[in-house]
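[1] Predicted model, plus sequence, below.
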Amino acid sequence: MAAFQPLVFSGVQPTGNLHLGNYLGAIRRWVALQDEYPCLFCVVDLHAITVFQEPEELERSIREVAAAFIASGIDPKKHILFNQSRVPEHAELAWIFNCVARLGWMERMTQFKEKAGKDRERASLGLFAYPSLMAADILAYRATLVPVGEDQKQHLELTRDIAAKFNHDYSDRIAGKGLGHPIAMGDETVQGYFPMTDPLIEGPATRVMSFKDGSKKMSKSDPSDLSRINLTDDAETIARKIRKAKTDPDALPSETAGLAGRPEADNLVGIFAALDNRSKADILGEYGGRPFSEFKPALADLAVAKLAPIATEMRRILDDPAEIDRTLRDGAERARAIASRTLGDVKSIVGLLNG
């Protein structure tokens, strides 16, 4: 059997408006990856319902995320774009992984602790088992690469732990059925069915911060709409939010070291650098020593040029929800063709009667 072929998988939850942070930290990078690898892009709607979602709002958000992907440059014909719940193999494989993963692994997940807060007893079981479903999302396609933010890196490490334990526990069975490849695991090499998926974390502004507080990540859950640029914002709104973004009274520094202790300045320079495909040093070389009253208009013009066309195209796509549904349905059929083979192999490996 041939070695694992490079394949990218990534997804976004349909929980509220996508914003500039999602675009710079994820979607724009995905567009570039299309030229390098075969890709699957997923609207992870099953993950969304780990906390309650208003059904009508969830339906709208699923279509809006798909529209944002396409408007940003994701090609659903050359690659695969689908919503997670249309591919039931994700949930079935997640149950098998629930039986592979250890309780202690899940209890160490910092994101569960943050989302559950102090009242853990009222958190859903789905929120607790979220990382197991994420592992199934990735490994249903035996994806080798996953573009992730720092907040998801721990979950990808757990995906690797689940893959490693599965490979180790069933190595002889995998070898006997001729379904795997040799994988180095510590001091030994086992016949593994699942790859050890690697993260892709890169870019000058993979972590975009709030316009109201540079110490907090830009978030769609922030009650202030002025804290973020939504991908649906028009040109006037984009420019207004940048004009109102919090800054400090000092001029921009001439070197990146001067951004230390200035989170709002660092954030805006990083956004400019990312939108213009330049380094922070380049931006400060041009604007260092100048006040924000000169820098912000230039940033606003750049942001409008890059983002307003996406908003316009999103509105056009969203005017035809039936076409979005057809695109997602077609993507799901193509995704299932891959995931069903994986699930069939996994059932055979673990000893479940199948077919």
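    Sure, I can see it. Numbers count the residues shown, from 1 in each chain.
[2] Every contact and neighbour count from this point should use C-alpha atoms.
    Noted.
[3] in this structure, which spans are strands?
    Assigned by DSSP state E, the strands in the chain fall at 8-12, 39-43, 80-83, 145-147, 181-185, 188-192, 198-200.
[4] Could you measure from Ala91 over to Arg315?
    In this view, Ala91 and Arg315 are 32 Å apart by CA to CA, to the nearest Å.
[5] Take this one as well and set it beside the first:
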Amino acid sequence: MTEAAFTPRVFSGIQPSGGLTLGNYLGALKRFVDMQNAGTHECIYCMVDLHAITVWQDPAKLTAATREAAAFFIASGIDPERSILFNQSQVSGHAQLGWLFSCVARMGWMGRMTQWKDKAGKNSENASLGLFAYPALMAADILLYHATHVPVGEDQKQHLELTRDIAAKFNHDFGVDFFPITEPVIEGPATRVMSLRDGTKKMSKSDPSDMSRINMGDDADTIAQKFRKARTDPEALPSDYAGLKERPEARNLVDIFAALSGRSTDDVMSEVGGMGWGQFKPMLADLAVDKLSPITGEMNRLMADPAEIDRILGRGAERADAIAAPILARTKEIMGFVASR
């Protein structure tokens, strides 16, 4: 049995857990904006606040972080009229489909998730059930909109593979072709931005060293200082990107430069090959300040009017629910639930 053809649609989101960094911008937001501006897909973007509570959140901080993340989306270039922007908890279909998918997914699938092993560690007995099961909710986030494409970082690719497994099992179990087999979109430089202190580790707000990351709220002087003190090696930059293979810190800075400038790494290397760090780092700092300062300024302006942010999110939730409700209703019908009202 074949259902309707799938509309080209993008879904992605970020957790509103505070501490937004350059990694969030280059690894997610800049790519979201590019997909919106390409105009080839309907774009749905979301603050996944239900995912945030898999670990305990201070309620006031969660409220602030959700609005901050929304401001980050808009300041980075997401147009709430051209894309759909909302917070996950305002569309009840996410939680409902998440439960349905938790009954489709298998325990073994969840237990193999690398992020579960990393986050729960040896303390898994005290981790929340939500932390273990949240890949089923992530699948629901995507498939509730019949999303055909999801921009993801390498660290989320395993969860998207699980989403594909859940869609395939549902379709097989019920003899339908209802859920799409969503494709990951992993492309471009700096899809995974690394620490400025250790090029083998991802840039993270949880790193104890503030010098390891560029925070979205950093001022121009702080950005320049962090890049100036970023760990590198004594060698000059090579003339081709392949020469950076065994130089993780150097490769990370080149990737950041390429991503911020919207250029390929090969194009960048043709310009900076042979350059020393004393020349390259100030160039990178100036570029970062030029690109990030307007975003920070616009975020601050938006955060001064939380009622306007809430209005935008509310309108986005209405638009999201208009897509989600019929898909959820059809899912329930396929599974045999009685629609009594």
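    That came in fine, so what should we check first? Values in this document were obtained by computation on a predicted structure and should not be read as measured data.
[6] so what number do they get for TM-score?
    Here the TM-score for the pair of chains, by TM-score structural alignment, normalised by the length of the second structure, is 0.96; 336 aligned residues with a CA RMSD of 1.1 Å.
[7] returning to that earlier point: and Ala91 and Arg315 of the first structure? Which one has more around it.
    A count of neighbours by other CA atoms under 10 Å puts Ala91 above the other of Ala91 of the first structure and Arg315, at 19 against 16.
[8] Map the more buried one onto the second structure.
    Correspondence of Ala91 of the first structure to the second structure, assessed by TM-score structural alignment: Ala95.
[9] Val12 of the first structure too?
    Per TM-score structural alignment, Val12 of the first structure is aligned with Ile14.
[10] Look at that match and say how many residues are nearby.
    Number of residues near Ile14 of the second structure (other CA under 10 Å) recorded here: 20.
[11] which residues does the closest residue in space to Ala320 of the second structure that isn't next to it in sequence contact?
    Leaving aside its chain neighbours, Ala320 of the second structure sits nearest to Ile84 (6.7 Å; criterion: CA to CA, 6 or more residues apart in numbering). Counting by CA atoms under 8 Å, 6 or more residues apart in numbering, Ile84 of the second structure makes contact with Cys43, Ile44, Tyr45, Gly316, Ala317, Arg319, Ala320.
[12] Tell me who's in contact with the corresponding residue of the first structure for Met203 of the second structure.
    Matched by TM-score structural alignment, Met203 of the second structure corresponds to Met218 in the first structure. Residues in contact with Met218 of the first structure (CA under 8 Å, 6+ apart) are Gly21, Val208, Met209, Ser210, Phe211, Ser227, Arg228.
[13] Tell me which of these fall in helices.
    Mapping these onto helices (DSSP state H) picks out Gly21.
[14] Which member of the contacts of Met218 of the first structure is positioned nearest Ile283 of the first structure?
    Using CA to CA, the shortest approach to Ile283 of the first structure within those belongs to Val208, at 16.5 Å.
[15] ok, how many other residues are close to the closest one?
    So Val208 of the first structure, with other CA under 10 Å, has 26 neighbours.
[16] Surely it and Gly25 touch.
    Yes - Val208 of the first structure is within contact range of Gly25, at 7.4 Å (criterion: CA atoms under 8 Å).
[17] Please give the centre-to-centre distance between the lengthiest helix in the second structure and its chain.
    As assigned by DSSP H, the longest helix anywhere in the second structure is helix 306-335. Centre-to-centre, helix 306-335 of the second structure and its host chain are 20 Å apart (CA atoms, centre = their mean, to the nearest Å).
[18] okay, and it goes to which residues in the first structure?
    Counting by TM-score structural alignment, helix 306-335 of the second structure lines up with residues 321-350 of the first structure.
[19] after superposition, how close is that stretch to the second structure?
    On superposition with the second structure, the mean distance recorded for stretch 321-350 of the first structure (mean CA distance after the TM-score superposition for the first structure) is 0.9 Å.
[20] if we can go back for a sec, for the match of Val12 of the first structure, which non-adjacent residue is closest in space?
    Counting by CA to CA, 6+ apart, Met47 is the residue found nearest to Ile14 of the second structure once chain neighbours are left out, at 5.3 Å.
[21] Which neighbouring residues are in contact with the alignment partner in the first structure of the one you found, exactly?
    Counting by TM-score structural alignment, Met47 of the second structure corresponds to Val43 in the first structure. With contacts defined as CA under 8 Å, 6+ apart, the neighbours of Val43 of the first structure are Gly11, Val12, Gln13, Pro14, Ile62, Val65, Ala66, Leu81, Phe82, Asn83, Gln84.
[22] What is the neighbour count of Gly73 of the first structure?
    Neighbour count of Gly73 of the first structure, defined by other CA under 10 Å: 15.
[23] Quick one: map it onto the second structure.
    In the second structure, Gly73 of the first structure lines up with Gly77, judged by TM-score structural alignment.
[24] for Ile162 of the first structure, same thing?
    Ile162 of the first structure maps onto Ile166 in the second structure when the alignment is built from TM-score structural alignment.
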